[in-house]
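J.: Build the 3D model from these lines:
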Amino acid sequence: MPHSIRLGGPALRTRGGAGGVDERRGAMNQAQQAFVELARHPDEGIDLAAGALAVSGLFQRELAQGDALAELDALASEVRGRIPDDADLFDRVRALNAVLFEELGFAGNQEDFYDPRNSFLDQVLARRLGIPITLAVVYIEVAARIGLPAFGVGFPAHFLVRIGRGDTALMLDVYAGGVALPESELDQRLADLYGAGTLSIRSHPALLRPATKREILVRMLRNLIGIYRDRNEPINRLEALTAALTLAPDLPDELRERGLLYRDLEYVPAALGDLRRFVEVSDDAEQIAAVSKLIDELGGQDGGVRLH
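T.: Just a heads-up that it's a prediction; the model follows:
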């Protein structure tokens, strides 16, 4: 994790109450180390629920990971009890939807979509409120426990869940209560985003490919990066950027943003490291030119370190 610094204490200062800063810093160092260890695994070795909880642990002083995992097991047990022995894929989906959305009330948080708690799996399980990607993680993890093949899909602007493979696969919008989306609806969503006739599922079937676990975690972190940017919480934003780059070290946008944030925090060596790497991996000529100019300006300041 190049140019990383330990940021746990300040990240929780606004919501940690009167607890000692040293105590918070130690807890967060532990959470950061756990995240680094998780990121070292190949994708097939990453437990999605544990990964999502590791994200939560970076921003919360106390996290009962065991309780959250036990809740997923309990949800699966409840669903399993509703499934007849001769159930097919559709029966399993109906049972899962009935328990999660109709009976327990899991739903999208439309009133406060950008509340950071919507991105923390333990909080989503406790409050039964989330955003598309965290509700999808709940759905995928419960589905896996009942033998239902479910995958996340990084559909543009709105994360979806895919059940099954091939022509019989179902695309579900779990933010809307697990409703199945026909191809025509998916095409309409693409038209709304990019203009009519620009993209379609038939012309771009890769839009429905299952996301890797690493991609899911990065997308969760990108949500948090945006939230903390809008809330003007630079230390939490730095935490989220560093976690995303721990999972995928050469993300151009995140390298550039973290480099600029380090610059703003007057941590020049780290800023230069990120910005130079951005120039190496980016294919955006205009941004490369602007960042290269900034690198030249910062070069004379290299050596001083200040972190607010």
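J.: Could you use CA atoms for every contact and neighbour count after this?
T.: OK.
J.: buried set for stretch 246-263?
T.: Residues of stretch 246-263 classed as buried: 246-247, 249-252, 254-263 (neighbour count, 16 or more other Cα atoms under 10 Å).
J.: same deal with stretch 30-50?
T.: For stretch 30-50, a neighbour-count test (16+ other Cα under 10 Å) marks Ala31, Gln32, Ala34, Phe35, Val36, Leu38, Ala39, Ile46, Leu48, Ala49, Ala50 as buried.
J.: Okay, now it: how far is its last residue from its first?
T.: 15 Å (Cα to Cα, to the nearest Å).
J.: So for the protein, the centremost residue is which one?
T.: By Cα atoms, centre = their mean, the chain has its centre lying nearest to Met220, at 1.1 Å.
J.: Another sequence for comparison is provided below:
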Amino acid sequence: MVKTESIEALIRLLDDPDEHIVSLVRSKLLDIGPAALEFLRTSVDILDFEPAAFVEIERLMQELQFAEVKADLIDWIKKPEKDLLRGAYLIAKYQFPDLEYHQLNEQITSIEKKVWLELNGKLTSFEIVKTINAVLFDFYGFKGAETHDFSPYHSLLNTVLEEREGTPLSLSILYSIIAQRLEIPIYGVGFPNHFILAYMDEYRIHRLLQSDGSGGVLFYIDPFAKGELLSRGNLEDTLQHYQMLPQRHFFEPSSHSSILIRMINNLIVSYNRLNRTDKVSELDTLKKCFIS
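T.: So this is what the prediction gives:
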């Protein structure tokens, strides 16, 4: 572990007029990694640097913040149990480096408690969904953003919680996290072009209703449409409209890794529209973490 005094001494050298020294210091601080971040943040407030040094510090902080998110994401990917909120938090932290996990967790816990207060053990699966819909879309006012105007902020969970608008994916992530915390079997489904949710048939009700029932999905939910209920037939009609052949993974729950990859892809599309090639490149790097 690098000593505090050594890091502080290196930061002070960023104000050296010799560009070669500044370059060496920069490399050493990048090698130290995220541990140097807090010292860089503090130095902006307490040290009297020339303007060029402040520019260099800002650049270093951005690189180190990205390295920190990347390292945390790789750690998340390696875990056998992947917490979806933690993963969504890491993607949000990429855009908002000062974001703390507890901020997201507290907001979602507040919504979860409101849903819990409205539930009781006698509700059917349809009534449970109706209750969640009432809390999310009527009480809190969450809604789908205009499809022609998806900004990066519509994909990030912290801004979705603040602005109450999101994409099909971000609203589905919020909905499923709350449901799963309440032990309601609702999971994300990577349907083409429009992420949805599946209420799993955990009690194998389909076996009682249909001779060919498999006990898989009871029904589907579209949070982008304020929790509209959908059948498999509805989804197959949509595929037929777009001349797409049905595939098994279109109808079954997605892994949390694939959900995060889809979130990153959505952000890449948004930043491409904004001509932010720097962001697109960084997000491509994060996406590659899943296949390395």
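J.: What value does the TM-score take for this pair?
T.: Put the two chains on top of each other and the TM-score (TM-score structural alignment, normalised by the length of structure 2) is 0.72; 228 aligned residues with a Cα RMSD of 2.4 Å.
J.: Going by distance to Leu72 of structure 1, which of the buried residues of stretch 246-263 of structure 1 wins?
T.: The closest of the buried residues of stretch 246-263 of structure 1 to Leu72 of structure 1 turns out to be Leu247 (Cα to Cα; 24.4 Å).
J.: Can you tell me the closest non-neighbouring residue to the aligned partner of the closest one in structure 2?
T.: Using TM-score structural alignment, the equivalent of Leu247 of structure 1 in structure 2 is Phe290. Closest residue to Phe290 of structure 2 apart from its sequence neighbours, by Cα to Cα, 6 or more residues apart in numbering: Ile77 at 6.9 Å.
J.: In structure 1, what range does stretch 117-136 of structure 2 match?
T.: On structure 1, the counterpart of stretch 117-136 of structure 2 by TM-score structural alignment is residues 81-100.
J.: buried stuff in the matching stretch?
T.: Of the residues in stretch 81-100 of structure 1, Arg82, Ile83, Arg92, Val93, Ala95, Leu96, Asn97, Ala98, Val99, Leu100 count as buried by neighbour count, 16+ other Cα under 10 Å.
J.: And what about the first one, helix, strand or coil?
T.: By that I understand Arg82 of structure 1. coil (DSSP: H, G, I helix; E, B strand; the rest coil).
J.: before we move on, the earlier item: does the residue nearest to Phe290 of structure 2 touch Ser257 like I think?
T.: Yes: using Cα atoms under 8 Å, Ile77 of structure 2 is in contact with Ser257, at 7.1 Å.
J.: joint contacts of those two?
T.: Phe290 (Cα atoms under 8 Å, 6 or more residues apart in numbering).
J.: Show where stretch 89-107 of structure 2 falls in structure 1, residue numbers please.
T.: Aligning stretch 89-107 of structure 2 against structure 1 (TM-score structural alignment) gives residues 53-71.
J.: and if you look at stretch 219-228 of structure 2?
T.: Stretch 219-228 of structure 2 corresponds to residues 170-179 in structure 1, going by TM-score structural alignment.
J.: what about the matching stretch, distance to the chain center?
T.: 18 Å (Cα atoms, centre = their mean, to the nearest Å).
J.: Check stretch 75-83 of structure 2 too.
T.: When distances are taken as Cα atoms, centre = their mean, stretch 75-83 of structure 2 is centred 14 Å away from the chain's centroid.
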